[in-house]
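Q: Pasted the sequence and its predicted model underneath.
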Amino acid sequence: MGDTRLIHGRYRLLDLIGRGGMGEVWRARDESLGRQVAVKCLKPLGSGHDQSFGRVLRERFRREARVAAALQHRGITVVHDFGESDGVLYLVMELLQGRNLSQLLEDNKQHPLPVEQIVDIAEQVAAALAYTHDQGVVHRDLKPANIVRTADGTVKICDFGIARLGHDIGFTSRLTGTGVAMGTPHYMSPEQISGSPVDRRSDLYSFGCVLYEIATGVPPFDLDDAWAVLVGHRDTPPRPPRTHRAELPEQLDRIILDLLAKDPAARPDTARELSRRLAALRAGPLVVPGSAGEPVSGAAPATQDRAGPPGRTRPGWAERAALPPGEGLPSGEGRVTAGETEAAAAERAAGAAPAAGGRRAGTGRPARLPSWTRGMTTGHKTAGGTLRTTPPDPAAGLSGEWIPRPAADPRADRSVPDDLPTPSPETLTALAARHNAGLSLGRLGRWAEAEEVHRAVAAERRRLLGPEHPDTLAGRYEVAFALSRTGRAAEALQEYKQVAEARIRALGADHPDTLAARQEMAYVLAQLGRAFDAHQVYLSVLSARERTMGPDHPDTLRCRHNLAFNLGRLGRLEDSCGMAREVARARARVLGPTHPDTLVSRCEVAYTLGLLGRWQEALDIYREVAEARAAVLGPDHPDTLAARYEIGISLGRLGHITRALEHYRELVRDRTRVQGPTHPETLRARHGVGVNLGRLGRWEEALAESREVCALRESTLGPDHPDTLVSRREVAVGLGWLGRWAEALTEYRSVAEARERVLGPDHPDTLASRDDEAQCLQQLGRDTEAVDLYRQVAALRRRATADGR
């Protein structure tokens, strides 16, 4: 099949991406629609089958393919087409960018996945199974290799109907002398083994085996002999998962064991029931093993995703309060801040962190951690030599900015009405689904829509659950996050403050959720140009994290990472670089040298080296990070592409302009293939192309590229988005170099007015734009206006300095 390179005159086979007992899977291009697809080619029938069998098989194939193609759910791989070509049956499916669960475990050296990822996977798969079972479709061969987590955190089930086809064709293995048909023995239900009829509960058993493995690192019956494995499934009670991994929540342990009941009637009856139990796991107080029986506030029920769990939405894994793309860089060249725009907004300045050693499937927004995974110690001793700064007294005020303080009784002011109606489980589940839809919109960069969804869900939860219920506050937290992503930092700050105030009353000042909201406050303070206030909040949060979690806990290290970045904003570049290096070393020790968080901190070191003018050192680090990410996450992972972007910036700063231009063009091609032509990061790479065309003096080409990127950013991100304004400024730069100063003035003024409207008149970015405007006025000979504008800018800068910004 690979020799023909073309299937049915339409699907061009490009490269082999998988091979198994059923056949081969190819990455292919649909020549008719110009899109990338996956083509699964089933093995041709051997000579031992007669023609009548072949006809029956083809009819069965068409029937099963139609069933698979009719399944329309975000958690199921889409089947686009099917047919037969040169005697080979084929299916055309969506091409998934991600890793299946077997690969995730291999990536993690067979260590179990972080708890928040397990629950996220469980909820997403349960939702997909509930849908398919409602359609009367049973998978029959659920296993880690058939469950894929995509780059944006979505979990998808693959190969519906394929297992039954394989059995008919004779591709499944058989146990010698037993006559028992085997799919994959480690995940087979007792009724499959005994040859009894199977229904939806067989899928639930197989999925219980999958959950057991990703929660413990081993399948429930980890034996070398296939027959012994089958006997184990049929006759032997599995060891509780917590005997392998003591920190697993008791409720999760119970759910997995119930799924593994030998009698189908003893299992959850439906996947929908499983979903309700998972939601209840999040909604009620949880006792974390090792917490001396202390309850931890539960999470908002949801079926989220973001590489993260459905439930209570945890602040993202953000690492740094990034400069608005392009600001503070010559020629307005935007830079992707490691871990902010790439590891998906994945690394925001929030409090949650993955369990040590856990892996993110990072983009979009990676996993939010439920409260029961927070505060777990890593078992490492305090690192020495850490750059310390004495935190302020939380009771002493914060340059006019609020720091939460606990009341005498942290729960004394909950102001929850006593007469709230008891909402039905169906209502809560529906709200959770809407909450997750908002998260999905955010992962797609549709932040304005995400804000609307989260605002509506938060209002409904407030009405049903009360203003200070954790789910209500989780929704408001998401509103604030969406506001910060659309440039409305002042509104986001007010929302975060109110969430933090409510959480401190309900949970206490040192609760991880409270600290997460405060850390986000620091992030938006930095967005507003208030780097000193952000610094004070980061110090206060860091002090609390070190006291309650320990200096080496991933959340503590994340806060120190944010503090290091903010030191750079304060102009303390050497301190920033030193702290970032120490965080990178600590993360390498705690999480491993190639863990995504470790690599993000190494990127921070490189970024600060660049600000210090040490671009060759920065380039060397970015190359090492890119190589490590390609090996660990794959060459097309957003984090890998982000590191490649930074390589382009470093090449340009070192004067290797032609190499930088070629590098960016390659990156544009790869980003277009992986993420699409209008994805924000594709446009960011195209912006780099325009910048370097200008550096080569090819200003007509540079201007054309900048105009096109600006138009695309305006239509996809909005006219006032920081990236759009960076592109508009680049348009002005090109017009100026071409001597078209009157047109350049219009663009510079437009950027300045937008930044003033969004950020305020004395924000550093606004003032930089006003300087651009004044320089343009000088070029036009309007010196008096230019001098007046310079004076206004100088006065605003003095005022900002006097205010401590």
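A: Cool, got the structure. Please read all numbers here as calculations on a predicted model, not as lab measurements.
Q: only C-alpha atoms for contact and neighbour calcs from this point on.
A: Noted.
Q: what's the nearest residue to Thr382 if we skip its chain neighbours?
A: The shortest distance from Thr382 to any non-neighbouring residue, by Cα to Cα, 6 or more residues apart in numbering, is to Pro551 (5.9 Å).
Q: A helix includes that neighbour, no?
A: No: per DSSP: H, G, I helix; E, B strand; the rest coil, Pro551 lies outside any helix segment and is coil.
Q: residues contacting it?
A: When the contact criterion is Cα atoms under 8 Å, 6 or more residues apart in numbering, the partners of Pro551 are Thr382, Ala383, Arg545, Leu557.
Q: Downstream of the helix or strand containing Gly688, the next helix or strand is which one?
A: Element membership for Gly688 (DSSP states H and E) is helix 680-695. Scanning forward in sequence from helix 680-695 by DSSP H and E, the next helix or strand is helix 699-717.
Q: Could I get the buried residue list for that next one?
A: Across helix 699-717, burial judged by 16 or more other Cα atoms under 10 Å covers 699-700, 702-703, 705-714, 716-717.
Q: if I pick Trp26, what's in contact with it?
A: Counted by Cα under 8 Å, 6+ apart, Trp26 has contacts Leu13, Leu14, Asp15, Leu16, Ile17, Gly18, Ala38, Val39, Lys40, Cys41.
Q: Mind telling me what element the first one is part of?
A: Of the helices and strands defined by DSSP H and E, Leu13 is found in strand 11-20.
Q: Remind me what that strand packs against, helices and strands.
A: strand 6-7, strand 23-30 (3 or more Cα pairs under 8 Å, 6 or more residues apart in numbering; DSSP states H and E).
Q: If we use 6 Å, what do you get?
A: In terms of contacts (3 or more Cα pairs under 6 Å, 6 or more residues apart in numbering; DSSP states H and E), strand 11-20 is packed against strand 23-30.
Q: So what angle separates the directions of the strand it packs on and strand 11-20?
A: 150 degrees (axes from the mean of the first three to the mean of the last three Cα atoms, to 10 degrees).
Q: hmm, who's touching whichever helix or strand comes after strand 23-30?
A: Where DSSP H and E defines the elements, the next helix or strand beyond strand 23-30 is strand 35-42. The contact list for strand 35-42 (Cα atoms under 6 Å, 6 or more residues apart in numbering) reads 22-29, 89-95.
Q: Would you mind getting the angle between the helix holding Gly688 and helix 699-717?
A: 160 degrees.
Q: what sits up against helix 680-695?
A: By Cα under 6 Å, 6+ apart, helix 680-695 touches Leu661, Tyr664, Val668, Arg671, Ala702, Glu705, Ser706.
Q: how about stretch 589-608: buried residues?
A: In stretch 589-608, counting by 16+ other Cα under 10 Å, buried: 590-608.
Q: try this one next to it:
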Amino acid sequence: MADTRLIQGRYQLLDLIGRGGMGEVWRARDDALGRHVAVKCLKPMGRQHEQSYLRVLRERFRREARVAASLQHRGITVVHDFGESEGVLYLVMELLDGRNLSQLLEDNKQHPLPVPEVIEIAEQVGAALAYTHRQGIVHRDLKPANIVRLGDGTVKICDFGIARLGHDIGFSARLTGTGIAMGTPHYMSPEQIGAGNVDHRSDLYSLGCVLYEIATGAPPFDMDDAWAVLVGHRDTPPRPPRELRPELPEGFERVVLDLLAKDPGDRPEDAADLVRRVAELPPPRAHSALRPPAAGTLPEGRPRPVRAYVRLPEPPRLPGWARDMTTGSKAAGAAPLQPSPDPAAALTGAWTGPGEEGRATPAPTGTPRVAAAERPPPPDVLAELAGRHSEGLRLARLDRWAEAGEVQRALVAERERLLGSDHPDTLASRYEVGFALSRLGRPGDALREFTLTAAGRERTLGPEHPETLAARQETAYVLGQLGRHVEAHQVYVAVLASRERAMGTDHPDTLRCRHNLAFNLSRLGRLEESYGMACEVAAARGRVLGPEHPDTLVTRYEVGYALGQLGRWTEALRTYQDVAAVRARVLGPDDPDTLAARYEAGICLGRLGRSTEALELYRELVEDRTRAQGPAHPDTLRARHGLGVNLGRLGRWEEALAEARDVCAIRARVLGADHPDTLVSRREVAVGLGWLGRWSDALAVYRDVAQARQRVLGADHPDALASRHDEAHCLEQLGRSAEAVELYRQVAALRRTRATRGRQLRGSEPPGRPVS
């Protein structure tokens, strides 16, 4: 490859940084996008090799490209491009700034890694494997040289060169039938050695070998003779790791020995089960490392990544499935890189880079990259666009979200044409479009806009720029609106890690993200964790911003919400009353936040059975909100809704039904017929009809609400399922028991499917019932 300096007229080869049995890895420059990448090239073969052998190698290389390019996970190396140029097959990947686990052990003079790092690596690799196995892909060559730890603590699996698609058995047989060695002896599973059926559990065995080695300093069968190693894997029980390193947690030893079970059926069920078990381990002791980490393994001046329960003052421990959520790697820069000291190292496991930030990320599928015009627009045109943007923001401040969204949507089109899709101004308008859609009850559309904004900002500003993180955080918010709280949790955890790393634990933006994370935990049914985190954020904000700062009061408000979800309504009422009093003094009695705290106090009174007091509070609140915000303002209508609910609790159902119908009509006109608040009011109409014995009328309304929620939120959203449950109850009241039973069965099946998907995404224990 020394005389081939340019690949496909685009990738300029700069330095050889790795060489293995199948080819070479070069640090290269992508001239089209101006970024540094790693290019893996199939080593040229002489005529002495049989054509059938070359065909197998070429097919394996192409297959690696297809498999690797299909994987999109932060724990897996990103593949940008692949192809063939002048007879040379090439694969273009992100250039990793880190060291593979073999190199980390070498740096540490073959001493084992510190226990907290071992557990961290186990969680992150387990999460990445859980993802790949769900895609039907088995790696089949997991080893320390194929696992890279980046400077920011992210762990990535590399080299899917002999991975296989689980369903593609016939094709695998054609590849392996040539007698080419598949796998590395020290990390091969017994079924690989015996040419048995290989599935995802083989990867779990290999991971057990890797964890054994980084935890003890040597693989489980550390012999020079390859045949002796293979026999050890097949026939010999491994020595318990704690005999070699007593300070290893007993639970961790049990996990490793289970991974190393000879029979695949005796291993953990899947990688998600592994991650859950590792996450449940008690915190490792601070003195558990035999040696301090080698100098230079992390960038100078950056705090060493540690687990969430260490970084924060006694917070609830974050689950292991979320620990791999980081902002990803940064591309290597122009400084020269040294070739791997081990020429036989794995092709994708040896490169490092000193760190030019701002790795370009591919645009989402189906999203064209629009280049800026060759000539910048005239200043007066830019000024006119900026003025329209400001007008859109003004409309948003007035809660005129539909108008604000239309202004910004038109600006996106014009700015994209004049400036390019990734220009900060274009992305600013797209962000505001997403914001408007979110407030208009269209979370699915908002998610698309925020996702595009976040991807564009990551390309132009970098993955940890505050504006990139703001867009990602809004993505999490609308995922929560869609009932996709597990995915929202993952995004919040990732953004929080970035904010803590870049800004520190007490920065206001970091605390805002933790506040959102606490809120989302309550939606996952993890109420005690939500309450604990909200209390911590409230204390931190009080310390940093002051006890009467609006942000501090927002989190105290969230503490009240968590108390209510825990059924501690008396404490919740007292918290809301305190917040309302402080807000009235600091912000004024008619400030929307003051009125919001009073509204929540009314909810607490109703829950405590004090509906007469709640009714009086809501009557006053309706008057105050009408005066301050207008009769058709969403918050005014929310207060009227609360008034109607308490009329019903007092048995005044005719009045309650009239109030619900009036509020529903106004909400439909102001917010739209399918807005979540409108649907809540329509459901309240059905409730009133049912209490008045008008079950046929109630059934028609319940069905309308269920269909609308399914259309807007999805069939398995908690609110949609609740509406189907209401419909079934109504059928029961009408004596249509068979239809009711069938509908109950459908709802139960959807809930089970949703719970299963949540566990797969989370890789942890199932959450409690989502709170609507």
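A: Arrived safely, thanks for sending. Computed from a prediction, not measured in an experiment: that's the story for all the values here.
Q: Onto which residues of structure 1 does stretch 585-595 of structure 2 map?
A: Aligned by TM-score structural alignment, stretch 585-595 of structure 2 falls on residues 631-641 of structure 1.
Q: let me fix that: stretch 156-163 of structure 2
A: Going by TM-score structural alignment: stretch 156-163 of structure 2 matches no residues.
Q: which helices and strands does the lengthiest helix in structure 2 pack with?
A: Determined from DSSP state H, the single longest helix within structure 2 is helix 737-762. Where contact means 3+ Cα pairs under 6 Å, 6+ apart, helix 737-762 of structure 2 is packed against helix 718-733.
Q: which residues in structure 1 does the helix it packs on align to?
A: Helix 718-733 of structure 2 maps onto residues 764-779 of structure 1, going by TM-score structural alignment.
Q: Show me what counts as buried in the matching stretch.
A: Quick answer for stretch 764-779 of structure 1 (16+ other Cα under 10 Å): 764-777, 779.
Q: Per the alignment, Gln124 of structure 1 pairs with which residue of structure 2?
A: Per TM-score structural alignment, there is no equivalent position to Gln124 of structure 1 in structure 2.
Q: how near is Gln124 of structure 1 to Ala702 of structure 1?
A: 45 Å (Cα to Cα, to the nearest Å).
Q: how about Arg29 of structure 2, secondary structure?
A: strand.
Q: State the distance from the residue lying closest to it once chain neighbours are set aside to Glu94 of structure 2.
A: If the residues on either side of it in the chain are set aside, Arg29 of structure 2 comes closest to His36, at 4.5 Å by Cα to Cα, 6+ apart. Taken as Cα to Cα, the spacing of His36 of structure 2 relative to Glu94 of structure 2 amounts to 8 Å.
Q: now do Leu16 of structure 2
A: On the measure of Cα to Cα, Leu16 of structure 2 and Glu94 of structure 2 end up 15 Å apart.
Q: Check for me that Arg556 of structure 2 belongs to a strand.
A: No: if the criterion is three-state DSSP, then Arg556 of structure 2 is helix and not within a strand.
Q: Wait, His80 of structure 1 touches Tyr90, no?
A: No: in this structure, His80 of structure 1 is not within contact of Tyr90 by Cα atoms under 6 Å, at 11.1 Å.
Q: which of those two has more neighbours?
A: Tyr90 (23 against 16; other Cα atoms under 10 Å).
Q: Is the more buried one in a helix, a strand, or coil?
A: Going by three-state DSSP: Tyr90 of structure 1 is strand.
Q: can you pull the contacts of it?
A: Lys40, Cys41, Leu42, Phe82, Gly83, Glu84.
Q: rerun at 7 Å
A: Val39, Lys40, Cys41, Leu42, Phe82, Gly83, Glu84 (Cα atoms under 7 Å, 6 or more residues apart in numbering).
Q: Please tell me how far the spatially closest residue to it that is not a sequence neighbour sits from Tyr622 of structure 1.
A: Once flanking residues are discounted, Tyr90 of structure 1 sits nearest to Cys41: 4.4 Å by Cα to Cα, 6+ apart. According to Cα to Cα, Cys41 of structure 1 and Tyr622 of structure 1 sit 39 Å apart.
Q: Among the contacts of Pro551 of structure 1, name the ones in helices.
A: Arg545, Leu557.
Q: hmm, which two among the contacts of Pro551 of structure 1 are most spread apart?
A: Ala383 and Arg545 (14.8 Å; Cα to Cα).
Q: So between the two, which is more surrounded?
A: Arg545 (26 against 13).
Q: Run through the residues that contact the residue mapped onto the more buried one from structure 2.
A: In structure 2, the residue paired with Arg545 of structure 1 is Arg499, using TM-score structural alignment. Shown in contact with Arg499 of structure 2 (Cα under 7 Å, 6+ apart): Thr510.
Q: One more: Leu511 of structure 2?
A: Val537.
Q: Glu213 of structure 1 matches what in structure 2?
A: Checking with TM-score structural alignment, Glu213 of structure 1 has no match.
Q: and the gap between the residue nearest to Asp762 of structure 1 when sequence neighbours are not counted and Thr766 of structure 1?
A: When the adjacent residues along the chain are set aside, Asp762 of structure 1 lies closest to Leu796, with 5.6 Å between them (Cα to Cα, 6+ apart). Distance, Leu796 of structure 1 to Thr766 of structure 1, using Cα to Cα: 10 Å.
Q: How about Leu13 of structure 1?
A: 51 Å.
Q: And Ser202 of structure 1, by the same measure?
A: 61 Å.
Q: circling back to that earlier point, nearest to Tyr538 of structure 1 among the contacts of Trp26 of structure 1?
A: When the contacts of Trp26 of structure 1 are compared against Tyr538 of structure 1 (criterion: Cα to Cα), the nearest one is Ile17, at 45.1 Å.
Q: what about the residue nearest to Gly320 of structure 2 when sequence neighbours are not counted, how many neighbours?
A: Excluding its sequence neighbours, the residue lying closest to Gly320 of structure 2 (Cα to Cα, 6+ apart) is Ala279, at 4.4 Å. By other Cα under 10 Å, the residues close to Ala279 of structure 2 number 23.
Q: what about Ala279 of structure 2, distance to Trp653 of structure 2?
A: Ala279 of structure 2 is 50 Å from Trp653 of structure 2, by Cα to Cα.
Q: And for Arg625 of structure 2?
A: 24 Å.
Q: Arg388 of structure 2 too?
A: Taking Cα to Cα, one finds Arg388 of structure 2 at 48 Å from Trp653 of structure 2.
Q: picking up where we left off before, using the three-state scheme, assign the residue nearest to Arg29 of structure 2.
A: strand.
Q: That one touches Trp26, doesn't it?
A: No: using Cα atoms under 7 Å, His36 of structure 2 makes no contact with Trp26, being 10.4 Å away.
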